[in-house]
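*Asks:* below is the structure, and that's it, no one-letter string:
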């Protein structure tokens, strides 16, 4: 069997198309990015595009799936490096975000950006974006569960805290994008710290009340 070594027909062409699509849609948006621009930046032939993807939307969904994996790995690793306790890891998430906000290639959340351009809820691109947020929430929830186990918040409150945390994360991303201020992450961190303090105070109050009633 003869295996083609033509770069236009190997897996390398697919990866270059994904790289180009991700870079262009993240910087310029989905609707502003055409197939010709993606093919041109990738250095592949237009025929190669149709060999690997049935449509532009299919390419973009695949590019976002790959970005989700890379972004989550980066965010989880950065969070775990920020502290040994659940509280320091939760707050450290915003320090990780600030580094991203201060980088030259920050253009907001690719998944929120994509959702803003795609109106149909069951569109594959929207599905990938929704799954990314669900995955992010799952990770945040896992740290909130650890925080609950340490006594910092009630087990019942861990789910609510994780949802609030996701809102703070996405809110910080949006503010940083519009304002150009990386310190939006620090403002979100300060609000997050107040959430933790309030949750801890609530746990302490309930514990004190139970002791008095016995």
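*Replies:* Looks like it came in fine. Here the structure is a predicted model, which means the values were calculated and not measured. Residues are numbered from 1 along each chain as shown.
*Asks:* only C-alpha atoms for contact and neighbour calcs from this point on.
*Replies:* OK.
*Asks:* and the strands in the chain, which stretches?
*Replies:* Ranges of strands in the chain, per DSSP state E: none exist.
*Asks:* longest helix in it, by residue count?
*Replies:* helix 184-213 (DSSP state H).
*Asks:* for that helix, packing partners?
*Replies:* For helix 184-213, the packing partners by 3 or more C-alpha pairs under 8 Å, 6 or more residues apart in numbering; DSSP states H and E come out as helix 86-101, helix 155-179.
*Asks:* just say which of these is most tucked in.
*Replies:* Mean neighbour count (mean count of other C-alpha atoms under 10 Å) peaks for helix 86-101 among the helices and strands packed on helix 184-213, with a mean of 21.
*Asks:* on that earlier part again, with distance to residue 30 added, can I get the helices and strands packed on helix 184-213 in TSV?
*Replies:* Putting the helices and strands packed on helix 184-213 into TSV (distance: least, C-alpha to C-alpha, whole Å) gives the following:
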stretch	distance to residue 30
helix 86-101	21
helix 155-179	17
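*Asks:* residue 186 and residue 94 touch, don't they?
*Replies:* Yes - counting by C-alpha atoms under 8 Å, residue 94 is a contact partner of residue 186 at 6.6 Å.
*Asks:* for residue 157, give its distance to residue 207.
*Replies:* Distance from residue 157 to residue 207, counting by C-alpha to C-alpha, to the nearest Å: 15 Å.
*Asks:* take a look at this one as well, against the first:
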């Protein structure tokens, strides 16, 4: 963890510690005692802020959503997405954005896919938060496409499904699988961008 947490308020310290542990090692594998020890707080302090592990999991997902979406929008912006908004070929920027994430040393896949697999049926609100996260991702992708495009949301949904597939493949580990995941995604995005291109009327 690069950030020095010692000066942060207890709740924020617990949440950021849990974020890193849950994402790196999994929600089920990370017990409350480990979070308490790593956060350097007492049990009384922990339970004052998070009455149960489920409460901490929900807070983790809310924090992860805000953090990841901020990164996603910024990563697109750094590649000129704002200037190319409305150009369907801007969809191809998504492959470069995912390549940046997949090669991050702390990449462990999508926290929301992981959370649904682990606790989606047992932690109230977890699956709903995952759906909301994916819905917002689709909205950001749709903003890359022309607003007049009739199939705009359908294409954004297809791109999002492609991203999720690439995430899972990259999560399997190894530089070769990461490269394949990015290139597979790039091919899909190119096909979607071509599908969004206006067609010329047939010549007489």
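*Replies:* Happy to help now that I have it. What you see is a predicted model, and the numbers here were worked out from it, not measured in a lab.
*Asks:* neighbours around the one in the second structure that sits across from residue 19 of the first structure in the alignment, how many?
*Replies:* In the second structure, the residue paired with residue 19 of the first structure is residue 16, using TM-score structural alignment. The number of residues packed near residue 16 of the second structure is 21, by other C-alpha atoms under 10 Å.
*Asks:* cool, the one 5 residues further on as well?
*Replies:* For residue 21 of the second structure, the tally of surrounding residues (other C-alpha under 10 Å) stands at 19.
*Asks:* the residue nearest to it when sequence neighbours are not counted and residue 100 of the second structure, how far apart?
*Replies:* Spatial nearest neighbour of residue 21 of the second structure, chain neighbours left out: residue 30 (6.7 Å); criterion: C-alpha to C-alpha, 6 or more residues apart in numbering. Using C-alpha to C-alpha, we find residue 30 of the second structure at a distance of 27 Å from residue 100 of the second structure.
*Asks:* just residue 157 of the second structure next, same as before
*Replies:* 21 Å.
*Asks:* surely residue 183 of the first structure is in contact with residue 98?
*Replies:* Yes - with contact defined as C-alpha under 8 Å, residue 183 of the first structure reaches residue 98; the gap is 6.6 Å.
*Asks:* related to what we said a few turns ago, for the match of residue 19 of the first structure, list the residues it contacts.
*Replies:* Contacts for residue 16 of the second structure (C-alpha atoms under 8 Å, 6 or more residues apart in numbering) come out as none.
*Asks:* state the distance from it to residue 35 of the second structure.
*Replies:* Distance from residue 16 of the second structure to residue 35 of the second structure, by C-alpha to C-alpha: 10 Å.
*Asks:* before we move on, what about residue 46 of the second structure?
*Replies:* Per C-alpha to C-alpha, residue 46 of the second structure is found 9 Å from residue 35 of the second structure.
*Asks:* touching both of those two, which residues are there?
*Replies:* Residues touching both residue 46 of the second structure and residue 35 (C-alpha under 8 Å, 6+ apart): residue 14.
*Asks:* not counting sequence-adjacent ones, nearest residue to residue 115 of the first structure?
*Replies:* residue 126 (5.6 Å).
*Asks:* quick one: contacts for the one you found?
*Replies:* With contact set as C-alpha under 8 Å, 6+ apart, residue 126 of the first structure has these partners: 114, 115, 118, 120.
*Asks:* residues near the first one, how many?
*Replies:* Meaning residue 114 of the first structure. Number of residues near residue 114 of the first structure (other C-alpha under 10 Å) recorded here: 22.
*Asks:* against residue 16 of the first structure, how distant is it?
*Replies:* 20 Å.
*Asks:* cool, residue 137 of the first structure as well?
*Replies:* Applying C-alpha to C-alpha to residue 137 of the first structure and residue 16 of the first structure gives a distance of 30 Å.
*Asks:* can you check residue 104 of the first structure too?
*Replies:* 22 Å.
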